[in-house]
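Peer 1: sequence and computational prediction follow.
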Amino acid sequence: MFTGLSAFPLTPFRGEKIDEKAFGGIIRRLAQAQVDSIGVLGSTGSYMYLDREERRRAVELASAHAGSTPVIAGIGALRTRDVLALAEDAQAAGASGVLLAPVSYQPLTEDETFSLYEQVSRELSVPLCVYDNPRTTKFTFTDELHGRIAALPNVGSIKIPGVPDDPAKARQRIQRLRSQIPGHVTIGVSGDRFAAAGINAGCDGWYSVLGGLFPRTCREIVQAASSGRYPEAAALSDRLEPLWSLFDRFGSLRPAAAIAIQLGLMEGPGLPLPLAPLPPSELKEIADLLDSLE
């Protein structure tokens, strides 16, 4: 479950409610593309904009439409009490694993972050992926803290934000982290432009925003990199540079929403207010690339 391609789809909205029909269609599309897992309620899934019942329903829908594909559900929240409730809901709704970021308003200390994972991990009956996302959470994990958390029960993976561009430095980065964690805990790269480099450096998989839109394209990159065909994987990734540049400029959520609308996966605006997708004009320069994918 915590290896290969984990596709992270949007949670489409119609007005103030989840568009259940569109969401089911997105999940089925990913399952049919044979992704290795589906990560609902990640950052691209707008988890922090949903209340508890909406999040429970999203996991329930994903589990119903994913078939045999494992569903990983985001459970991040400001209070430990709420994280525990969301974890219980996700498991009851059929999630095979959970994803937890150290969400905060007041920046967390290392001891507070460890306490969060310690309390949550011991209450779980499914494995947990540690979501390391400093750009959003403003919390930076040290490798030592990753090691302490990875030794807790039910921790199965770490979702890292990226690797250095230099292949040697990327391998060193992954080796340093791996030296701190148990052998059963996998490492997955998250920043989409770093996927090929991350797997080549020793990551076990890719937690992918783009995989939620173009799963077959992303599977090609994972398969090439995992098979040691790094030049091919790098070439496939480099072809997507216009997309990576768009993500660099605007983040991944708004471009992903605009692309999903253009693909007919959901109706506009499709995001929980006040969020809005990129204007269609921002996609004009990559229209030919989008048409060629999948």
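Peer 2: Ah, there it is. Note that this is a predicted model, so its numbers are computed, not measured. Numbering: from 1, shown residues only.

Peer 1: C-alpha only now, for contacts and for neighbours.
Peer 2: Will do.

Peer 1: which is the next helix or strand following the helix or strand containing Val130?
Peer 2: For Val130, the element it lies in under DSSP states H and E is strand 128-131. Scanning forward in sequence from strand 128-131 by DSSP H and E, the next helix or strand is helix 134-137.

Peer 1: give me the buried positions along that following helix.
Peer 2: Thr137 (16 or more other Cα atoms under 10 Å).

Peer 1: contact partners of that helix?
Peer 2: Ala101, Pro102, Val103, Ser104, Thr140, Phe141, Pro161 (Cα atoms under 8 Å, 6 or more residues apart in numbering).

Peer 1: which of those tops the neighbour count?
Peer 2: The most crowded member of those, judged by other Cα atoms under 10 Å, is Pro102 (27 neighbours).

Peer 1: next up, a structure to set beside the first:
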Amino acid sequence: MVRGLSAFLLTPTSEHGIDTAAYAALVARLAAAGVDSIGALGSTGGYAYLTRQQRAHAAKTAVEAADGIPVIVGIGALRTSHVLELAEDAQKAGASAVLLAPMTYQPLTEDEVFGLYEDVTRELSVPLCVYDNPGTTHVHFTDELHGRIAQLPNIGSIKIPGVPDDPRRAELRVDALRKLIPDTVTIGVSGDWTAARGLNSGCDAWYSVIGGTFPQTALALTRAAQAGHSATATELSEGLEPLWALFRRHGSLRVMSAAAAHLGLTGEPNLPLPLRGLDETARREVVATLDALELTS
């Protein structure tokens, strides 16, 4: 299933709709860089703010522009019936896998979360990545729940939140989950500032926000970790701390929105209302950080 760098990109969107040309160019840029997979319609891709028709169009555009690189398409929605419709659309578009976060308005019980994945995997013909993102969804997975879900058919990967700061505790966290899931299910780390620790601790993949805009930078870190050069991976991550600090302060989506616009990869606005881009002071911080880090690719 998913291994290496999975690069999650923006879906440049205004109140007029998706900028298809800019979106296809972003996908092609990732493919040309040689990322291992492309994450379309993840949280960075603003999936929750788009209509079914827009999401189907984005999935089709991503697969066509990916030049054979596997595309993972987000299918999260509030209603199970809507998730099933989105899964059908993603598969028709040629997605190699789907990504599912349990979206909710009313708090979900563990049995309800399990039931969602049980209902969806029953209808799938491609692997599913379980999206564990409590900071966004407010749904908290236990390792035991992950273990139950991982036994379902077509579960291919688990996208976990950032691992602990202490390297030993990070290893224990990954090992504890690994013991509860089949060997066929990979573990991918998110929370970009913890990616090096996650990869060095045994995670199979990095589900990366920065990789969607700066794929070469993310690939260098990923390949170092994959080659066993943990110190190099850590050093590369520490060198990006000014950017990670902006992620923690403003949110990675808004920072990448500003970065993509600054580089001319998208127009403005590129986020769907009510989301708004950073104010001028914060935008200047982003530009100054990109310049200081010489981040362009």
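Peer 2: Alright, I've got the coordinates. Just so we're clear, the structure is a prediction, and the values are computed from it rather than from any experiment.

Peer 1: and the contacts of helix 134-137 of structure 1 as JSON lines, adding secondary structure and distance to Ala22 of structure 1?
Peer 2: As requested, these are exported to JSON lines (DSSP: H, G, I helix; E, B strand; the rest coil; distance: Cα to Cα, whole Å):
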{"residue": "Ala101", "secondary structure": "coil", "distance to Ala22 of structure 1": "26"}
{"residue": "Pro102", "secondary structure": "coil", "distance to Ala22 of structure 1": "29"}
{"residue": "Val103", "secondary structure": "coil", "distance to Ala22 of structure 1": "28"}
{"residue": "Ser104", "secondary structure": "coil", "distance to Ala22 of structure 1": "31"}
{"residue": "Thr140", "secondary structure": "coil", "distance to Ala22 of structure 1": "35"}
{"residue": "Phe141", "secondary structure": "coil", "distance to Ala22 of structure 1": "36"}
{"residue": "Pro161", "secondary structure": "coil", "distance to Ala22 of structure 1": "28"}
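
Peer 1: which two in those residues are spaced the farthest apart?
Peer 2: Ser104 and Pro161 (17.8 Å; Cα to Cα).

Peer 1: and His184 of structure 1, what does it touch?
Peer 2: Contacts of His184 of structure 1 by Cα under 8 Å, 6+ apart are Gly156.

Peer 1: doesn't it lie inside a helix?
Peer 2: No: with DSSP: H, G, I helix; E, B strand; the rest coil as the criterion, His184 of structure 1 is assigned coil and is not in a helix.

Peer 1: and Ser14 of structure 2, how far from Ser297 of structure 2?
Peer 2: For Ser14 of structure 2, the distance to Ser297 of structure 2 equals 24 Å [Cα to Cα, to the nearest Å].

Peer 1: same check on Pro269 of structure 2?
Peer 2: 21 Å.

Peer 1: over to Asp192 of structure 2?
Peer 2: 16 Å.

Peer 1: same deal with Ala97 of structure 2?
Peer 2: Taking Cα to Cα, one finds Ala97 of structure 2 at 26 Å from Ser297 of structure 2.

Peer 1: so the two - more neighbours on which side?
Peer 2: For Ala97 of structure 2 versus Ser297, neighbours defined as other Cα under 10 Å are more numerous around Ala97 (27 against 16).

Peer 1: who does the helix or strand encompassing Gly115 of structure 2 touch, helix- and strand-wise?
Peer 2: If you go by DSSP H and E, Gly115 of structure 2 is part of helix 110-121. Judged by 3 or more Cα pairs under 8 Å, 6 or more residues apart in numbering; DSSP states H and E, helix 110-121 of structure 2 is in contact with helix 80-93, helix 143-150.

Peer 1: now that helix: buried residues?
Peer 2: So, applying 16+ other Cα under 10 Å, buried residues of helix 110-121 of structure 2: Val113, Phe114, Leu116, Tyr117, Glu118, Val120, Thr121.

Peer 1: mean distance between it and structure 1 after superposition?
Peer 2: Following the fit onto structure 1, the mean deviation recorded for helix 110-121 of structure 2 is 0.2 Å by mean Cα distance after the TM-score superposition for structure 1.

Peer 1: tell me, that helix lands on which residues of structure 1?
Peer 2: Alignment of helix 110-121 of structure 2 against structure 1: residues 110-121, by TM-score structural alignment.

Peer 1: which other residues reach that stretch?
Peer 2: So stretch 110-121 of structure 1 is contacted by 80, 83-84, 102, 128, 141, 145, 148-149, 152-155 (Cα under 8 Å, 6+ apart).

Peer 1: could you pick out the buried ones from these?
Peer 2: Judged by 16+ other Cα under 10 Å, buried ones among those: Thr80, Val83, Leu84, Pro102, Leu128, Phe141, Leu145, Ile149, Leu152, Pro153, Asn154, Val155.
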